[in-house]
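In: Predicted model and sequence below, questions to follow.
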Amino acid sequence: MNLTGIIGYPVTPFSQDNKQIDLDKLGRVIDVLLEAKVDAIAALGSAGEAAYLSEAEWRQVAEYTVQHVAGKVPVIIGIAELTTAQAVNYAQHAHQIGADMIMLSPFSYYKLSEAEIFQHYDTVASASPLPIMIYNNPATCGVDMSPAFMLSMVERIPTASMIKESTGDIQRMHKIHTLSDGKVPFFNGCNHMALEALNAGASGWCTAAPGLIGDKPKQLFDAIKQGENEKAQALFYQQYEFLEFIVSSGLAAAVKSGLALQGMDAGEPRKPLLPLNEQEQQRLQGMLDGLA
């Protein structure tokens, strides 16, 4: 799959009592991303509170997302599980429901060795034919994979074909590019590094931002690809404070609060996560007004 551009992340809307998923609202959240001209939808990431869903809820969100997107753009399903068996279970399900790709993260309680991480990816790859995006996000998963190790998995695992790098270290992206002679696509998962990452050759940017600020991330991506450097820099700095804020405040809480401020109730994040407080909401409102 030749994937490039903006990969949009939907939040998972809950009912008022926080006990059920509101699929009608999920559909509206997905529609907002599609209207923002994203190039793919990535369900069940950290913005989607995947770690806080039961298996039944996880399956419900995955199935509904594929059905609702209906082939308009590729659908990527995020998988970050403690056990290889559950990751296999989810990867097989993603294939059965018609997803286009999985974004696979190793998730750890015990510190994992490279041999254990490789075995995890290789086992999942053997269980599902879907292309795999190797996802390095030590802040949430507790596992930090080096560029050389991730590239070795791309070389040795046939369906592992691209990398999402979210450490916030631009040197990791330079390493991926140079060690692979520019042949392995990599994606930026760190919002406030978007300008640097795309200029470093990233194939795309994985972000929940389009759910609140429309096609501004897509405009930034297009400006860089078209060599309009001054325009790209202006677009990035216009968004920078907002991008930094939604990460530092927690993606699910920030995006859900932002949607509510814009008249779309997506419920609160699931406890122990908390919604933004009044001061944070006022700050977010000011940034959204400035980006409108």
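Out: That came through, no problem.
In: Please make it C-alpha for all contacts and neighbour counts, starting now.
Out: Noted.
In: Residue 163 sits in which helix or strand?
Out: Following DSSP states H and E, one finds residue 163 within strand 160-165.
In: Run through who's touching that strand.
Out: 125, 131-137, 150, 153-154, 172-173, 184-190 (CA atoms under 8 Å, 6 or more residues apart in numbering).
In: Filter these down to the ones in helices?
Out: 125, 150, 153-154, 172-173 (DSSP state H).
In: Return the distance of the helix or strand residue 279 falls within from the chain's centre.
Out: Residue 279 is part of helix 278-291, with elements assigned from DSSP H and E. The chain centroid and the centroid of helix 278-291 are separated by 23 Å under CA atoms, centre = their mean, to the nearest Å.
In: One more: stretch 284-292?
Out: With CA atoms, centre = their mean, you get 23 Å for stretch 284-292.
In: just stretch 164-177 next, same as before
Out: 16 Å.
In: burial measure for the closest residue to residue 260 other than its chain neighbours, as a count.
Out: In space, and not counting its chain neighbours, residue 260 is closest to residue 266: 6.8 Å by CA to CA, 6 or more residues apart in numbering. Residues lying near residue 266 (other CA atoms under 10 Å) number 24.
In: alright, now check it against this:
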Amino acid sequence: MSKRMWQGVIPALTTPFAEDGQVDHAFLAKHAQWQVEAGCIGVVPLGSLGESATLTFDEKVAIVRTLVKALGDTPVIPGIAALSTDEAVELARAVEAEGARGLMILPVYAYSTDWKEMSAHFRAVANAARLPILLYNNPVAYKTDFSAAQIVELANEFPQIEAVKESSGDIRRLAEIQELSGDRLVLMTGIDDAIVEGLAMGVTGWIAGQVNAYPHESVALFERARDGGYDAVKDLYSWFLPLLRLDTVPKFVQLIKLTQQCVDWGNERVRAPRLPVEGAEREAALGVIEHANKNRPTL
């Protein structure tokens, strides 16, 4: 597997729900195909934005099956997270059997712990499948923080770790990982409103959120910033930033699904305990989305 699999825009796919609350597989396939047609190089289902914690094991496997069938040779890279290490291991094996091309391994849900336990969990999952691995570090969401030295230690132990999704929010981490690992790892970010800054620090891949509603703009932003720096995307980034900031708040799932609804590419249905935003919070979000849509740039 080439590390090029990680270099470009990869949607953190939302999980669409039908009116009866079940996963809408027909829309899931159509939505993923639209992302790829716009220039995205793969998809990551079953992440935080995909409401993975509310999905059953069988639903997760079925989502991967649908996406592999719909996308053919385009990599499907599921997020691997669970409340127990055993379930995460079982999920890694199951999605590999369904045709996944890589794994995004998350810390264990709901248990913030020390290096001994978090590394044991990661090692167990990494040993469960033969697929390339994207290590996901997001201490803001998961309260578990892989330091640069720990990331590199795992990468040295597991050759299949090809990339790291560094989402601590500390841009200095990117320089530290490169200092310790050289060009061993592909650097990626999962923070929508820091993508241009991340590219300046060596990021070559973006696991994106608002790409679910704006794939063409996301790909253009990434490619222009990658090739020409901030000066090449200043106007596009300024237009996009209010939308991208909706990805970095606690109700980011509801807000991104609301954005999809506003551009006629999905609906805002979420699974409890999440509920659609309402009141002043909803009006503020709609103001951002409507302003962006009225001033949407010509690419």
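Out: Great, that's in hand. Note that the structure is a prediction, hence the values are computed from the model and not measured.
In: how far apart are the strand holding residue 163 of structure 1 and its match in structure 2?
Out: Compared with structure 2 after fitting, strand 160-165 of structure 1 deviates on average by 1.2 Å (mean CA distance after the TM-score superposition for structure 1).
In: mind checking the end-to-end distance for stretch 195-207 of structure 1?
Out: End-to-end span of stretch 195-207 of structure 1 (CA to CA, to the nearest Å): 13 Å.
In: Now stretch 187-198 of structure 2: buried residues?
Out: Residues of stretch 187-198 of structure 2 classed as buried: 187-196, 198 (neighbour count, 16 or more other CA atoms under 10 Å).
In: Check stretch 156-172 of structure 1 too.
Out: Those would be 157, 159-168, 170, 172, for stretch 156-172 of structure 1 by 16+ other CA under 10 Å.
In: got a list of contacts for the helix holding residue 279 of structure 1?
Out: By CA under 8 Å, 6+ apart, helix 278-291 of structure 1 touches 212-213, 238-239, 241-242, 245, 257-258, 261.
In: Which residue numbers in structure 1 does stretch 47-57 of structure 2 align to?
Out: With TM-score structural alignment applied, stretch 47-57 of structure 2 matches the range 45-55 in structure 1.
In: Quote the end-to-end distance of the matching stretch.
Out: Start-to-end, stretch 45-55 of structure 1 (CA to CA) is 14 Å.
In: got it, and stretch 159-177 of structure 2?
Out: Note: stretch 159-177 of structure 2 ends 16 Å apart using CA to CA.
In: what do you get for stretch 173-193 of structure 2?
Out: 16 Å.
In: Not counting its own residues, what contacts that stretch?
Out: 3, 6-7, 148-149, 151-152, 155, 161-167, 169, 195, 198, 201-210, 241, 244-245, 247-248.
In: what ranges do the helices span in the stretch 101-250 of structure 1?
Out: Ranges of helices in the stretch 101-250 of structure 1, per DSSP state H, counting those that start in this stretch, are 114-127, 138-141, 147-156, 170-179, 194-199, 210-213, 216-225, 229-248.
In: re earlier: mind giving me the PyMOL command for buried ones among the ones in helices among the contacts of strand 160-165 of structure 1?
Out: Of those, the buried ones can be selected in PyMOL as follows, counting by 16+ other CA under 10 Å:
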select buried, resi 125+150+153+154+172+173
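In: can I get the ones in helices among the contacts of strand 160-165 of structure 1 in JSON lines with distance to residue 227 of structure 1?
Out: Shown next, in JSON lines, are these (distance: CA to CA, whole Å):
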{"residue": "125", "distance to residue 227 of structure 1": "37"}
{"residue": "150", "distance to residue 227 of structure 1": "29"}
{"residue": "153", "distance to residue 227 of structure 1": "32"}
{"residue": "154", "distance to residue 227 of structure 1": "29"}
{"residue": "172", "distance to residue 227 of structure 1": "23"}
{"residue": "173", "distance to residue 227 of structure 1": "20"}
